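S.K.: no sequence on this one, just coordinates:
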């Protein structure tokens, strides 16, 4: 369990950074984690029996099938779905529901904040509107933020994979060092 948790946490940290920065989840990271997880699972099955593989295989299938409809209706990116499936493989099917609930709550707070800010901007007094406009113009010209905008390539939306990563790290810490759920 510890090696799978460490692999899931390492992958999650990389996905969090990538999703926040570029709104991307690189396939090579997912495939690499899946390959390492498969090797760990094969080693574990040789020493402890094949029964240890069932929660991981179920997690992969359940993770993929549960978020795939959201990709089909374009509410979610393919990277989010694939990352959730890999998390299911690494952490087992038991982790999927708490990780999904936590990530969905964080994404909901994010969405409320974005829509709240958009509606608030429409009702700002003129001096604050001008100040906000000036800050926006300077922000767009800032090299670091310009680089982020280029990395995103026009991709917008809520960084759901980042929230999946955050909650998977929390779930892993809770199950390893806290009271088991």
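M.R.: Everything's here; your move. These numbers were taken from a predicted model, which means no experiment stands behind them.
S.K.: going forward, measure contacts between C-alpha atoms and count neighbours the same way
M.R.: Fine.
S.K.: what helix or strand is the spatially most central residue of the chain on?
M.R.: Centroid check for the chain by C-alpha atoms, centre = their mean gives residue 161 as the closest residue, at 1.9 Å. Here residue 161 sits within helix 160-177, counting by DSSP states H and E.
S.K.: mind listing what's buried in that helix?
M.R.: Across helix 160-177, burial judged by 16 or more other C-alpha atoms under 10 Å covers 160-172.
S.K.: dropping in the other structure now:
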């Protein structure tokens, strides 16, 4: 079941980096797989129902505050909730710290490249897809940081290094 989890993380990373969004169908598929793994006793991280549900609630609830202030997209919030179902409550703090450090580095690099455009292609990659509205569409808020992707990367790192203690 760990391979299913890793494939799900990979899909989130690719989709969020390319589109700057985590689609509902992908988040729901991950949450359903997590609940299925719990129900059939195939949870790869030895997380019980209590820890998984607390992790899902904490992941969703904490990041919901950032969404409420317009600092984060809804897909990132929903992904954090689904991620909490997989890893449980105890793993969320190190994963959040790792993801936030990566997102902070992304922001600093983007701001530096925006101010001093030595590598314009890298600055465009960090910005994400073009945010120009199509005809008749409203202007959407610029989403620069693929936070769900950074959560997924931090989770993969946690799987390798964080669980060995």
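M.R.: Noted; the coordinates are in hand. The model shown is predicted, which means the values in this text are computed figures rather than measured ones.
S.K.: now the TM-score, please.
M.R.: The TM-score (TM-score structural alignment, normalised by the length of structure 2) is 0.79; 149 aligned residues with a C-alpha RMSD of 2.7 Å.
S.K.: in structure 2, what range does stretch 96-116 of structure 1 match?
M.R.: Aligning stretch 96-116 of structure 1 against structure 2 (TM-score structural alignment) gives residues 92-112.
S.K.: list the contacts of whatever residue of structure 1 lines up with residue 19 of structure 2.
M.R.: Aligned counterpart of residue 19 of structure 2 in structure 1: residue 22 (TM-score structural alignment). Taking C-alpha atoms under 8 Å, 6 or more residues apart in numbering as the contact definition, residue 22 of structure 1 lies against 148-149, 151-153, 155.
S.K.: for stretch 13-25 of structure 1, buried residues please.
M.R.: Going by neighbour count (16+ other C-alpha under 10 Å), the buried part of stretch 13-25 of structure 1 is 14-25.
S.K.: ok, now stretch 112-121 of structure 2?
M.R.: By 16+ other C-alpha under 10 Å, the buried positions in stretch 112-121 of structure 2 come out as residue 113.
S.K.: which residues does it contact?
M.R.: 122-123.
S.K.: go again with 6 Å.
M.R.: residue 123 (C-alpha atoms under 6 Å, 6 or more residues apart in numbering).
S.K.: give me the contacts around stretch 85-105 of structure 1.
M.R.: For stretch 85-105 of structure 1, with C-alpha under 6 Å, 6+ apart as the criterion, the contacting residues are 4, 55-60, 63-64, 163-164, 167-168.
S.K.: where is the longest helix in structure 1?
M.R.: helix 96-121 (DSSP state H).
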